[in-house]
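S.K.: Pasting a predicted model and its sequence here:
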Amino acid sequence: MSKYHEMPGHLIRRAHQASTALFHEHMSREGIDITPFQFAAMSAIKLNPGVDQATVAAWVACDRATMGGVVDRLVEKKFVERTVSPKDRRARVLTLTDSGAEVLSHIEKVAARVQDEITHGLNAEERETLVHLLHKVSQNSPK
């Protein structure tokens, strides 16, 4: 067997594929049209109502242009409202709509089940170690 199959980068990619597939499967089963990225953006907005797009992009580790598209889709779905910032007319601030907050509450419950399925077979200590190590590895990304 090739050493490739033991490389952390390969295993992280495979884990990402599995977690994304599980997320989509569960959301589809619930009749929710949402991506993991959209979920991350909505979660950030929920924690910081009135936050600007650039800050959400930084929090979910993506570029501004990509976040613009993510927010466009969330606005189209009427989950997020985008308005001009009262502090800086060039900036756009984001808040969850009532329907966005309602669907996010449901998504959070489904996402918790997804996390349990992703880490199936790990005990609580192993899961905590995995999360700790993934945090450390994620700090290695380019700034």
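M.R.: Received the coordinates, thanks.

S.K.: contacts, neighbours, all on C-alpha from now
M.R.: Fine.

S.K.: can you give me the strands in this structure?
M.R.: Assigned by DSSP state E, the chain shows strands spanning 51-52, 80-84, 92-96.

S.K.: what does the first one rub up against?
M.R.: Read it as strand 51-52. By CA atoms under 8 Å, 6 or more residues apart in numbering, the residues outside strand 51-52 that reach it are Ile45, Ser85, Ala91, Arg92, Val93, Leu94, Thr95.

S.K.: here comes the other one, which I'd like you to weigh against the first:
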Amino acid sequence: MTQIYDLPGHQIRRLHQISVAVFAAQTRAAGFDLTPVQYAALASLRDHPGIDQATLAGLIAYDRVTIGGVVSRLEARGYLQRKVRDGDRRARSLTLTERGESLLATIQPAVRATQDQLMAGLAPDERDAFMRLLAKLTEAGNHLSRAPFEGGEA
């Protein structure tokens, strides 16, 4: 009989739980209240200003239906703004506000500490190998996701 601890899916689920918990602890300790998905959304908007919600969802591999709630919460907190597009009254472009830009700049040490803590159990060469293999598995399975990454290279 297979132990669940021998299953890659179980180990990946556990690592995701740990990642979210470490992110929450590090960012909360630094005085921030932001989820990993909210951070990903803001960071993507910094890199791709003016995109719409569907494009944002694709860039962070998040469900298109639920990205609206993420965007609404970030907008309510003053981190981003939605503007009606000139050419399409139904479409909204998303951009960071000054408050959103400031948040991203000041949260970086906590985000970096999160990554360092997550990788602390690996030697530097193991970290590089882990990241290469993780990217390879993620890319190979992207098409299997309910919210696939849609943005070129990850």
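M.R.: Received the coordinates, thanks. Fair warning: this is a prediction, and the values are worked out from it, not measured in the lab.

S.K.: What value does the TM-score take for this pair?
M.R.: Put the two chains on top of each other and the TM-score (TM-score structural alignment, normalised by the length of the first structure) is 0.94; 143 aligned residues with a CA RMSD of 1.4 Å.

S.K.: related to what we said a few turns ago, give me whichever of the strands of the first structure is most buried.
M.R.: Per residue and on average, the most neighbours among these fall to strand 92-96, with a mean of 22 (mean count of other CA atoms under 10 Å).

S.K.: could you give the angle of that strand to strand 80-84?
M.R.: 150 degrees (axes from the mean of the first three to the mean of the last three CA atoms, to 10 degrees).

S.K.: Mind reading off the mean deviation between strand 92-96 of the first structure and the second structure?
M.R.: Compared with the second structure after fitting, strand 92-96 of the first structure has a mean deviation of 0.7 Å; criterion: mean CA distance after the TM-score superposition for the first structure.

S.K.: just so I know, which of the strands of the first structure lies nearest Lys136 of the first structure?
M.R.: Closest to Lys136 of the first structure of the strands of the first structure is strand 51-52 (CA to CA; 26.5 Å).

S.K.: In the second structure, what range does the closest one match?
M.R.: Aligned by TM-score structural alignment, strand 51-52 of the first structure falls on residues 51-52 of the second structure.

S.K.: Next up, the contacts around the most centrally placed residue in the first structure.
M.R.: Closest to where the C-alpha atoms of the first structure average out (CA atoms, centre = their mean) is Ala40, at 2.6 Å. By CA under 8 Å, 6+ apart, Ala40 of the first structure lies in contact with Val60.

S.K.: still on that earlier bit, just tell me which of the strands of the first structure ends up closest to Met7 of the first structure.
M.R.: Closest approach to Met7 of the first structure among these (CA to CA): strand 51-52, 37.6 Å.

S.K.: compared with the second structure, how much does that closest one deviate?
M.R.: So strand 51-52 of the first structure averages 1.0 Å relative to the second structure (mean CA distance after the TM-score superposition for the first structure).

S.K.: Determine the longest helix present in the first structure.
M.R.: helix 8-30 (DSSP state H).

S.K.: for that helix, packing partners?
M.R.: Judged by 3 or more CA pairs under 8 Å, 6 or more residues apart in numbering; DSSP states H and E, helix 8-30 of the first structure is in contact with helix 98-118.

S.K.: Report the buried residues of the helix it packs on.
M.R.: Gly100, Ala101, Leu104, Ile107, Ala111, Val114, Ile118 (16 or more other CA atoms under 10 Å).
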